[in-house]
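Asker: need a structure here:
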Amino acid sequence: MSASTPTTATPATDRHQQGTAQVAVTGLAVMGRNLARNLARNGFRVAVHNRTTSRAEALVEEFGHEGDFTLARTAEELVAALERPRRIIVMVKAGEATDAVLDELVPLLDEGDIVADAGNAHWRDTVRRHAALADKGIRFAGVGVSGGEVGALEGPSIMPGCDADTYGELGPFLEIISAHVDDEPCCTLIGPDGSGHFVKMVHNGIEYSDMQLIAETYDLLRGPLGLPVDAVADTFRAWNDTELESYLVQITAEVLAHTDADTGRPFVDVVRDAAEQKGTGRWTVQTALDLGVPVTGIAEATMARAVSGDTERRAAVREALEPVDDGDEGGSDAAAVDLSVDDLRAALYAAKVVSYAQGLDMVREGSRENDWDIDPADLSRIWRDGCIIRARLLGDITQAVEEHPDAPSLLATPTFAAAVADRLPALRRVVTAAVASGTPAPVFSAVLAYVDALRAERLPAALVQGLRDYFGAHTYERVDREGTFHTEWSKDRAEVEA
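Answerer: I've put the predicted structure just below:
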């Protein structure tokens, strides 16, 4: 769609009977405001609304020259401003705030109108809302959006979950404003009801793991390897020209190179070391447990944030377990295991691959459990640009998943099996150096343990099953014949078929 001639925003009251706006955005915090601007910049006629009217007024006053905005001061004006079927994008805080907006809007809508929740909703809430609105004849979409405030304005990765007919009405708007790779939009129909928000949740879980791996790499570069902050920044900057090229590696270099204006110290040294979270990491881990899918990297990254924020307990344990000074300084422990910068580069790549593999495993199982029919290749394709986890790696993942759609894991595809196998010695040296130097590296450690568990011919789970059978008669299976068995542990220890 070609851009329209810039116009001054017209109040909805003056166009009450016209209904000429093509799409509306309600909820004009940073993300909602930038999505509305993105739509207008791409030539769409956009109605804007916010419960605090001054926000909507400020948007059209400051950015009205960017496109055709309709200012709506009430929900009634917003609905009246739209052509039919109405398309309303809700961009408010997940949870009760979203329900409050829907409660206000839905009575004003007609059968066939579309409401799209583009916030970070829990996917189960989206399933619930989809069903409730369907009973009223209103079409509902749960739309995952990633890219931060810049992405929302310039082109995010968009993950819509809705019915096919709803996507037929809403999809063209979303595809045009999304990021593009080789003229291909980073937006596609994920599946029905809660699938879009489910995928966005998993995306955020991978993001947690990726960021924690980068943080652990930084810690090992500064601690055991003894590099100054500026050298660590240079290292990440150089890595961004390799197979590690990604948005997160790029901005890591920028954050580490930043100097605090007040103190002249590295910015990273004046920031409190307590990471916050908004809940999507926890949701990912909780859902993975419900599905029975191991996402150990994501889980440890989520726990690492929780540990970092537990500052009172950290201080108490640090004092209680104050180590005896053994005279070692700097990188002596790392040197003992020949840790190098190249080891960290190789280990980071391998660990990132495992994080993506675990996330895709979870998507597959969630899709199967909920009958969503999600294509994992679609995800790696639309994550190539616009989103926080965009990376060169995703192009290779797309190809591997397309060429081996039946592979039970990304790690079982030839490309990534070889890539991880080649880097396992480096990953093992990194974890060894972390343990030897007392540098916490929970995600590196969890990733290595996960790969080792998958590769093992036999796991100690056999003993676990024996113990479960001993105290709870939970039974077990044998390797040499079919059936389920129980040993009479409290009697003569005879084995019986369960």
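Asker: contacts, neighbours, all on C-alpha from now
Answerer: Fine.
Asker: just checking, P442 touches A301?
Answerer: Yes - contact criterion Cα atoms under 8 Å: P442 and A301 qualify, at 7.4 Å.
Asker: residues of stretch 136-150 that come out buried?
Answerer: 137-149 (16 or more other Cα atoms under 10 Å).
Asker: how long is it end to end?
Answerer: 36 Å (Cα to Cα, to the nearest Å).
Asker: what does stretch 97-116 give?
Answerer: Using Cα to Cα, one end of stretch 97-116 lies 14 Å from the other.
Asker: I'd like the structure of this one too, to check against the first:
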Amino acid sequence: MNQQPQQCDIGFIGLGVMGKNLVLNLADNGFTIAAFDLDNDKVSDAIKQDKFENNSDIERVIGCSSYTELLSKLKSPHLIVLSVPAGEPVDQVSESLIGAGIQPDDIVIDTGNSLWVDTVAREEKYKNNFILFSSAVSGGEEGARFGPSLMPSGAPYAWTRIQPIWEAIAAKVDPKTGKPLERTKPGQIIEHGEPCTTYIGPAGAGHYVKMVHNGIEYADMQIICEAYHVLRAGLSLSTDEIADIFEQWNQGPLDSYLMEISVEVLRHKDNEGKPLVDLILDKAGQKGTGLWTAVSSLEVGAPAPTITQAVYARSISSFKELRIAAEPLLSGPEQITFSAEEKHAFIENLHDALYCSKICAYAQGFQLMKLAEKEHGWQLNFANIAKIWRAGCIIRAAFLQSITDAFQRNEDLESLILDEFFAQQLSKNQMSWRKAIAKITLMGIPAGALSSSLSYYDSMRTAVLPANLLQGQRDYFGAHTFERVDKSKGKKYHVQWGTPDKNMIEI
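Answerer: The predicted structure is shown next:
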């Protein structure tokens, strides 16, 4: 009697760093996976690593050499996860699956960082061939292996099938404290705790939320880097001294994954005992999601200067040769000296500047999502979004619990800066913030994200901005019209500026 071939729970395509670790995570949680990659060695490596970590010959990961073989080894209706680069590779795999015989009730989950509008277009394009679902993944290699934050969106029916799997592999937090419940070794399972995944909304919504997550990530990284730069170049502190400061800051409201790893990076030495960070070329890379966030903020009219400045900072860093040429030509201020007492006070002010700027970056990101929600007809649950970012993702931070609390107090909250807790934090620390920015400016050290955050704060707390003059200018040269504060809302006016009597016309 012939033994029936094993029918796997999940098909998986793409076994790069993220894909392989997601496969191992799925296997740890009791799922069998049929795995395929164009590089057969990657399939073999994943199988070998799973057997080694599981210390067993039980096959939890089954290798496949073609799309057709992968489909043949799956339970029907098929559930297939893609971990391939965004863009054309997603379509190439989709077309290959169609050629291999995928069915209309099969589900394909795109876990890459696809541009959200591409996801919307793909769902429509392939709707007669299969159900395209998307689920952005955050947390990097470690998150994928031991519990990522997952942002799924698409057909609600597909989510009913995916939900138990995603809740099993996602990062978990303690429901009482909101703190991460960390899984750090293969085979370890956390059965209790809130999973860091929730249904985001229709096609594209999950990738949009992940895009904004990455925009906030850009900002958070940049303000930490600017604080490091000020301490290194302005106070001439060693990398170990800065690591000590960051480690102390990480015990308070700045507690976050990014602060934690910054400490480790600063402490790392090369083989000769030199700080490795001093030897890393200062040209920052980017994969596009921060840029997409900045562009989207401009498109929907959401002010996001901290996020946008973080994107610009990476662009400026790429002009290494130009900066080298400009350094001897462009003068800066004389170096400021600090007494021990002044140094201590400045470091405390810098902490508060970093904290306030971080609040502004998150406020900008959530306001952007809120405006996008209105524009695209989504119904986003911002408390849940903050919840699933508390663990498993790059921007996980202690104060995400405070953001969750803010939206639970008021689900219609227009901006985090209007929440009582965050308004108090900004108001209480704003003078320290100002002192830090003023001193940094006198030092001549670039701090675009920190300073633009303060400008954002001051703009948002100012009832009357100079846009009145700007509207007058626009009307003068282009007859663009304006409204008046002393007339009915919506009434438009134009002044014949170039005529002797400068008549005003109601439009």
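Asker: On the three-state scheme, the equivalent of A436 of the second structure over in the first structure is what?
Answerer: Counting by TM-score structural alignment, A436 of the second structure lines up with V430 in the first structure. When classified by DSSP: H, G, I helix; E, B strand; the rest coil, V430 of the first structure comes out as helix.
Asker: Can you flag which of the buried residues of stretch 136-150 of the first structure belong to helices?
Answerer: Per DSSP state H, helices hold the following members of these: 148-149.
Asker: which among the buried residues of stretch 136-150 of the first structure gets closest to A131 of the first structure?
Answerer: Nearest to A131 of the first structure out of these is F140 (Cα to Cα; 8.5 Å).
Asker: Excluding sequence neighbours, find me the nearest residue to the residue opposite L393 of the first structure in the second structure once aligned.
Answerer: Under the alignment (TM-score structural alignment), L393 of the first structure pairs with F399 of the second structure. Residue nearest to F399 of the second structure in three dimensions, not counting chain neighbours: P253, with 6.6 Å by Cα to Cα, 6 or more residues apart in numbering.
Asker: where do the strands sit along the stretch 151-300 of the first structure?
Answerer: 157-161, 180-181, 184-185 (DSSP state E, counting those that start in this stretch).
Asker: Onto which residues of the second structure does the last one map?
Answerer: So that's strand 184-185 of the first structure. Aligned using TM-score structural alignment, strand 184-185 of the first structure spans residues 194-195 in the second structure.
Asker: What's the average distance for that stretch when superposed on the first structure?
Answerer: On superposition with the first structure, the mean distance recorded for stretch 194-195 of the second structure (mean Cα distance after the TM-score superposition for the first structure) is 0.5 Å.
Asker: For that stretch, report the contacting residues that lie outside it.
Answerer: Residues outside stretch 194-195 of the second structure that contact it (Cα atoms under 8 Å, 6 or more residues apart in numbering) are 167-168, 170-175, 388.
Asker: thinking in terms of the whole chain, how far from its middle is that stretch?
Answerer: Counting by Cα atoms, centre = their mean, to the nearest Å, stretch 194-195 of the second structure is centred 19 Å from the centre of its parent chain.
Asker: likewise stretch 172-190 of the first structure?
Answerer: That offset, for stretch 172-190 of the first structure, works out to 18 Å (Cα atoms, centre = their mean).
Asker: Please apply the same query to stretch 213-222 of the second structure.
Answerer: Between the centre of stretch 213-222 of the second structure and the centre of its chain there are 6 Å (Cα atoms, centre = their mean).
Asker: And for stretch 81-92 of the second structure?
Answerer: 20 Å.
Asker: Give the equivalent position in the first structure for D106 of the second structure.
Answerer: Under the alignment (TM-score structural alignment), D106 of the second structure pairs with D113 in the first structure.
Asker: An error on my part: the question was meant for L181 of the second structure.
Answerer: Aligned partner of L181 of the second structure by TM-score structural alignment: none.
Asker: what are the ranges of the helices in the stretch 251-400 of the second structure?
Answerer: In the stretch 251-400 of the second structure, the helices defined using DSSP state H, counting those that start in this stretch lie at 257-267, 289-300, 305-317, 320-326, 340-376, 382-388, 400-409.
Asker: Also the stretch 1-150 of the second structure?
Answerer: 17-28, 40-54, 67-72, 88-100, 116-125, 140-146.
Asker: So for N349 of the second structure, which of the ones you listed sits nearest?
Answerer: In terms of Cα to Cα, the element of these nearest to N349 of the second structure is helix 140-146, at 32.0 Å.
Asker: what's the mean deviation for the closest one versus the first structure?
Answerer: Using mean Cα distance after the TM-score superposition for the first structure, the mean distance for helix 140-146 of the second structure is 0.4 Å.
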